[in-house]
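Colleague: Could you work out the structure for the sequence below:
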Amino acid sequence: MKIPLQLTDSHELKDMTTHSVEVVSTSSVTADTSPVVLNQTDSLRFRFLPTLVTNEKEPQKSVSGKLVYERKPRKEHSFPTDKVSRKSIKTGEWMELQLNTSETYELFCGLKQLYELYDNMGVIPYGVATYARVDSTFRHFLSIIQNDPSAARMIGNAENFDLVKTLLRLITQTESLESLKKSLMELQDENLQHLTTTLNIEKLQRVATLMEENLDNNSEEFWQTTVFKENQWVLAQVFACPCTIFSDKAYVGGKGVDNSGGNLCDFIYQNRLSQNVALIEIKTPCTDIIGSSYRGTYSFSHELSGAVNQVLNYRDNLTKSYYTLCHQNASQFEVLSPKCVVVIGKLESMDSTQIAAFENFRNSLNNVQILTFDELYQRVVDLIAVLSEDSTISHIDQYEDESEDLPF
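Modeller: Next up, the predicted model:
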């Protein structure tokens, strides 16, 4: 399997491994390949430098090369450049390169791999290429899935899920990810779409489970680092535009002349298209939202009031310090009436009257959006439901298209 690379004037070939071989063309009929390391220490290097050859007269004889034995003092960083070759041997002199059993075996394995490579390659490629070994069982498995839809449906049966898990574990443990990428390219579009959707749903489900199991976790560090920083798409569900983390624990200005009073915002998200930013303040699901009752309604906790004022203060400082911060930051960003978001508490901790008071309060705010942790969790669950529904519809459509081939 070939992965083409861009040709450079001097490409240093990596040593051959059992899983990959680099090939650099030197003419239309020859190519240098990765060296076969026979023995190597800090002061010694013994290698076979192979060349693939298109030998029209004797095609089976497709490999030539050089045995290179190098020694250097331990204090030297590089091996010597002075070369002694058999051409330098004078009449009456002779030269010996003895191979021990380990070196002979490494040479045998390298030559075997090169001959197999040339047989599969067919022609000398132009430029630089890396050939990666693909397990024959894996290739056969992909061929079955691609050419036999009934086999794919059989593997998708719930009774065979343990087999699927084992196969996926073996496939993703390969040392050559390029082999996996190339193999996936051989799948039909519908198969690849089903696989991609299933993997995305599984990733979403793991994060949803993590959030659900920690809705009583009162650690801000856990939510900021383990959940939101490692899965930045979760907070992106707050916005109706494509956003990603611009910075976490970001300085937004506010220092005085004595270098005190600086403000650090939990997260700054950025619209990938407009470059505008949004400020996000993270509390915990256990943070109180409701305060004491007040004449038929409720006041709000000092934590909520403080968080709202805090993120508004970040917004004010960032707006005032924009030109200074923009000059200091290599990344480009805009501060255009930036959106402010506070993630705090849970709706399930409140009764209907308290929820009504909370809704009236947050809907009256113009510059701050307040979202609870269980609402954010529900957005992830809804996203899973949408993807799952799309996957089911796609599967039904494919089933109907194949109905003419069924025996009933």
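Colleague: rest of the way, CA atoms for contacts and neighbours
Modeller: Will do.
Colleague: And for residue 132, the neighbour number?
Modeller: The number of residues packed near residue 132 is 23, by other Cα atoms under 10 Å.
Colleague: Quick check: residue 88 vs residue 99, distance?
Modeller: Distance, residue 88 to residue 99, by Cα to Cα, to the nearest Å: 21 Å.
Colleague: Another sequence for comparison is provided below:
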Amino acid sequence: MREIQTKSTSRVTAQATDIVLRQTDSIRLIFRPTIIDNVKNKEAALKGIFLYQKKSKKAAWEDFETIPLSSVKGGEGYKLEIKTAELLQLFQELTQLYELHQKEGVPRGQKRYVQATPQLEQLASLSDSDIHSFSNANVAVGTSLLSKLLVWATSLDDPSPLIERLVEINPDSLSKLNAALGMQSLKNALASWEENECISDEEFWQESLTKHSFVLEQVFSWPTSIVKGKAYVGGKNVFNQDGNIVDFLLRNRLTQSAALVEIKTPMAPLLGAKYRQTYNVSTELSGSIMQVLNYKHSLQEDFQSLTGRSGDLFDSLNPQCAVIVGNAGSELDDPAKKKAFELYRHQFPGLTVVTFDELFDKTRQLISLLESEPRVEVESDDMPF
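Modeller: Purely as a prediction, here's the structure:
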């Protein structure tokens, strides 16, 4: 089957792609079919016209003024020969249009139809139980097929027919699928951390936390969403210099309150040299804290000019701040180091310092919680006394 395109011409008609029966550089014979909603005879769902066109080799095919049959005089007539191969082609393609009408009725708007391969037609004809049995027996094949179907679904220009089918699915099944997708996203984020925790490229972690935004949203105890990564928060002078770019601008989804997040890398040191019975903090840690506090000050000062007419996007009354830096598990290997780090990071009201391994451990704990079996309380008739 060739590709068929249809376009509505009225509430009850749709014109289909021309069927080219004969063509050279200068002439062609086509049949232009129209699908109709025939209330008198549902099976008689097609009508059309033959067009014999002639043009110069470099010109485009154009419709032309025709001579009406009513102008034929006595002793005159029209003769149009259809060759055997052309007649067979016309029969086959009109049969496909009749089948299309039988399945779809008169298509609305603009649609495109492409014939499925025999293998795909066979797959579509399988029952739910057949597909279930086949996929269980061939997990790798089923997974590959599902992946390709999802890629196709996300590339659709008009997903409405697919949405209509999804609505017909049992709500419990959709809930299970949604839960499974969420769980897999959590596991993918955790696997990414475990494979790349030694990477010292800040841009990599910027992209990773953007991709796994739900991990970043666990920094704060309230529901957040990313407004923008690499967000400009003011600070430029009259020479258009010294602009402040924070790694992530977030907001509270309920109150619209802004939050600023500055990231370093898991390889950035948390502590510096030992000082008597304790330790200094590293330049990376102290510098990133001062940096995000400066961004907060800049955002509050320039809030009106930054938001303009989008003042409802977020609120800057008291932006919360966070710094994601270092790896506590690999660096804080004795009690004195842990004490120095904890004493320092809790000295800044409205600012959270969290290490990368702490952040991703929250994801690990969430996975564990979701996968744990629910406790079943067993009633007992035994009295405590």
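Colleague: Of residue 88 and residue 99 of the first structure, give the one with the bigger neighbour count.
Modeller: residue 99 (13 against 9).
Colleague: secondary structure class for the more buried one?
Modeller: At residue 99 of the first structure, secondary structure determined by DSSP: H, G, I helix; E, B strand; the rest coil is coil.
Colleague: Repeat that for residue 238 of the first structure.
Modeller: Secondary structure, three-state DSSP: residue 238 of the first structure is coil.
Colleague: That one pairs with which position in the second structure?
Modeller: Matched by TM-score structural alignment, residue 238 of the first structure corresponds to residue 219 in the second structure.
Colleague: how about the nearest residue to that match, chain neighbours excluded?
Modeller: For residue 219 of the second structure, ignoring the flanking residues on the chain, the nearest one in space by Cα to Cα, 6 or more residues apart in numbering is residue 359 at 7.0 Å.
Colleague: And the helices in the first structure?
Modeller: Taking DSSP state H to define them, one finds helices in the first structure at 101-121, 136-147, 149-155, 161-172, 177-185, 189-213, 220-221, 233-236, 302-320, 322-328, 352-363, 373-401.
Colleague: separation between whatever residue of the first structure lines up with residue 173 of the second structure and residue 208 of the first structure?
Modeller: Using TM-score structural alignment as the criterion, residue 173 of the second structure maps onto residue 191 of the first structure. From residue 191 of the first structure across to residue 208 of the first structure, the span is 26 Å (Cα to Cα).
Colleague: can you check residue 292 of the first structure too?
Modeller: Distance, residue 292 of the first structure to residue 208 of the first structure, using Cα to Cα: 32 Å.
Colleague: Please identify which of the two sits among more neighbours.
Modeller: Per other Cα under 10 Å, whichever of residue 292 of the first structure and residue 208 has more neighbours is residue 208, with 21 against 9.
Colleague: ok, the more buried one - contacts?
Modeller: Residues in contact with residue 208 of the first structure (Cα atoms under 8 Å, 6 or more residues apart in numbering) are 377, 380-381.
Colleague: List just the nearest of the residues you listed to residue 49 of the first structure.
Modeller: The shortest approach to residue 49 of the first structure among the contacts of residue 208 of the first structure belongs to residue 380, at 54.9 Å (Cα to Cα).
Colleague: circling back: report how many residues lie close to the match of residue 173 of the second structure.
Modeller: By other Cα under 10 Å, the residues close to residue 191 of the first structure number 15.
Colleague: before we move on, what about residue 284 of the first structure?
Modeller: Neighbours of residue 284 of the first structure (other Cα under 10 Å): 23.
Colleague: And it? What does it align with in the second structure?
Modeller: In the second structure, residue 284 of the first structure lines up with residue 265, judged by TM-score structural alignment.
Colleague: distance of its match from residue 26 of the second structure?
Modeller: Separation of residue 265 of the second structure from residue 26 of the second structure (Cα to Cα) stands at 68 Å.
Colleague: likewise residue 315 of the second structure?
Modeller: Separation of residue 315 of the second structure from residue 26 of the second structure (Cα to Cα) stands at 68 Å.
Colleague: Comparing those two, which residue is more hemmed in?
Modeller: Of the pair residue 315 of the second structure and residue 26, residue 315 is the one with more neighbours under other Cα under 10 Å, namely 18 against 14.
Colleague: correct me, but residue 65 of the first structure touches residue 48?
Modeller: Yes - the pair residue 65 of the first structure and residue 48 passes the contact test of Cα atoms under 8 Å, sitting 6.7 Å apart.
Colleague: picking up where we left off before, of the contacts of residue 208 of the first structure, which stay in contact in the second structure?
Modeller: Compared against the second structure with both residues aligned by TM-score structural alignment, their matches' Cα atoms under 8 Å, those retain 377, 380-381.
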